[in-house]
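**Q** return atomic coordinates for the entry below.
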Amino acid sequence: MELKARDKVIAAVLVILAIVVFVGGRYHDNHTNFTTEKWVNSVGNDRQKVLQNLRDRTQFVGMTTEEVKELLGEPEEETEAFLNYPVGIPQGLFGTKADAETEYFVIYLEDGKVTETEVCIAGLLPKESIYRTIGEATEDAVLYPEGTKE
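**A** This next block holds a predicted model:
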């Protein structure tokens, strides 16, 4: 049984519509508006969903450490030189990227004020970070600088 031309067009339109709905839904899931509540109460990779909106809307340079903490809550890691907030594993079109590493939102400080922000993986974190990966990212990799954490 062969489909008529009209039926082929309808089938093609339905397939395209399904793809648009799927891609649009995934985009929306991964790009939602930032709120302090969403950031502070995040679970798993939830911070990935609001990170871009946060960075687009917030002028971090010049903010004080207290202002950042008021906006983002307490960091996972804090030194005089930086604040570190884990944001999770990046999301792809079909969910979590299989080969991706956990990303961190690092806020660099000088004299208690933000000088720069960066999203990076463990191997690119500041050398003082307890989350920095040293060497190859393998199962037996050292996950922190020797002597800083047991």
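
**Q** please count neighbours and contacts with C-alpha atoms only from this point.
**A** Fine.

**Q** could I get the full set of helices for the chain?
**A** 5-30, 36-40, 46-57, 65-72 (DSSP state H).

**Q** what's the spatially most central residue of the chain in contact with, if anything?
**A** Centroid check for the chain by Cα atoms, centre = their mean gives Q48 as the closest residue, at 3.4 Å. Residues in contact with Q48 (Cα atoms under 8 Å, 6 or more residues apart in numbering) are 30, 87-91.

**Q** same thing with V40?
**A** So V40 contacts 72-73 (Cα under 8 Å, 6+ apart).

**Q** repeat for E76
**A** Contacts of E76 by Cα under 8 Å, 6+ apart are 83-86.

**Q** list only buried entries from those.
**A** For those, a burial check counting by 16 or more other Cα atoms under 10 Å picks out 83-86.

**Q** please generate a structure for the following sequence too, so the two can be compared:
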Amino acid sequence: MSKKLKYGILMIGVIVLIGFGLKGRITHEQFDSYRWKNWTESETEWSLRWEMMNSLRNNYELKGLTKAQIIELLGEPESKTKNEFGYFLGYSKRGINTGRMTINFEKNKVTDFSVWDG
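**A** The predicted structure is shown next:
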């Protein structure tokens, strides 16, 4: 067997393994403010918010937004303190893991946000 053939087979194998590893973890669900705000924890929508996260992160600049702008975009958070909003994301499609997005504020503006899966 030639080196080129071996290399080609190896590359195809690596691509297939990466594909199986990512299967179900990358979605193309577009962020929709209305659907996000009206999300219900039901069997048909368990992962809806989780699936919208990539679109939200890639298409919206959250840093610098005010609390009022975040509420307009995402609705009332499930939990909040003076400097933090928390949004439940539903099931993350990794077994029974669920997700949560935390948005941090300083002087009424978003300074950072993080997504937790666990």
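
**Q** can I get the contacts of Q48 of structure 1 in JSON lines with distance to E67 of structure 1 and neighbour count?
**A** JSON lines is the format used below for the contacts of Q48 of structure 1 (distance: Cα to Cα, whole Å; neighbours: other Cα atoms under 10 Å):
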{"residue": "N30", "distance to E67 of structure 1": "26", "neighbour count": "22"}
{"residue": "V87", "distance to E67 of structure 1": "19", "neighbour count": "24"}
{"residue": "G88", "distance to E67 of structure 1": "23", "neighbour count": "21"}
{"residue": "I89", "distance to E67 of structure 1": "26", "neighbour count": "22"}
{"residue": "P90", "distance to E67 of structure 1": "26", "neighbour count": "19"}
{"residue": "Q91", "distance to E67 of structure 1": "28", "neighbour count": "18"}
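
**Q** gap between the aligned partner of S92 of structure 2 in structure 1 and A122 of structure 1?
**A** Matched to structure 1 by TM-score structural alignment, S92 of structure 2 sits across from P90. Distance, P90 of structure 1 to A122 of structure 1, using Cα to Cα, to the nearest Å: 13 Å.

**Q** ok, back up a step: among the contacts of Q48 of structure 1, which recur in structure 2?
**A** With both residues aligned by TM-score structural alignment, their matches' Cα atoms under 8 Å, the contacts of those that structure 2 also has are 87-90.

**Q** picking that back up, shared neighbours, P90 and A122 of structure 1?
**A** 101-103.

**Q** filter the residues you listed to the buried ones?
**A** For the shared contacts of P90 and A122 of structure 1, buried by 16+ other Cα under 10 Å: E103.

**Q** how close does the closest residue to D29 of structure 1 other than its chain neighbours sit to K113 of structure 1?
**A** Distances taken as Cα to Cα, 6 or more residues apart in numbering put K49 closest to D29 of structure 1, at 6.6 Å, once the chain neighbours are dropped. Separation of K49 of structure 1 from K113 of structure 1 (Cα to Cα): 26 Å.

**Q** please say which of the two ends up with more neighbours.
**A** K49 (24 against 21; other Cα atoms under 10 Å).

**Q** residue in structure 2 matching the more buried one?
**A** K49 of structure 1 maps onto E51 in structure 2, by TM-score structural alignment.

**Q** how about V119 of structure 1?
**A** In structure 2, V119 of structure 1 lands on V115 (TM-score structural alignment).

**Q** with F60 of structure 1 instead?
**A** In structure 2, F60 of structure 1 lines up with L62, judged by TM-score structural alignment.

**Q** correct me, but that match touches V110?
**A** Yes: when contacts are counted by Cα atoms under 8 Å, L62 of structure 2 is listed as touching V110 (6.6 Å).

**Q** more neighbours: which of those two?
**A** Counted by other Cα under 10 Å, L62 of structure 2 and V110 do not tie: V110 has more neighbours, with 22 against 18.
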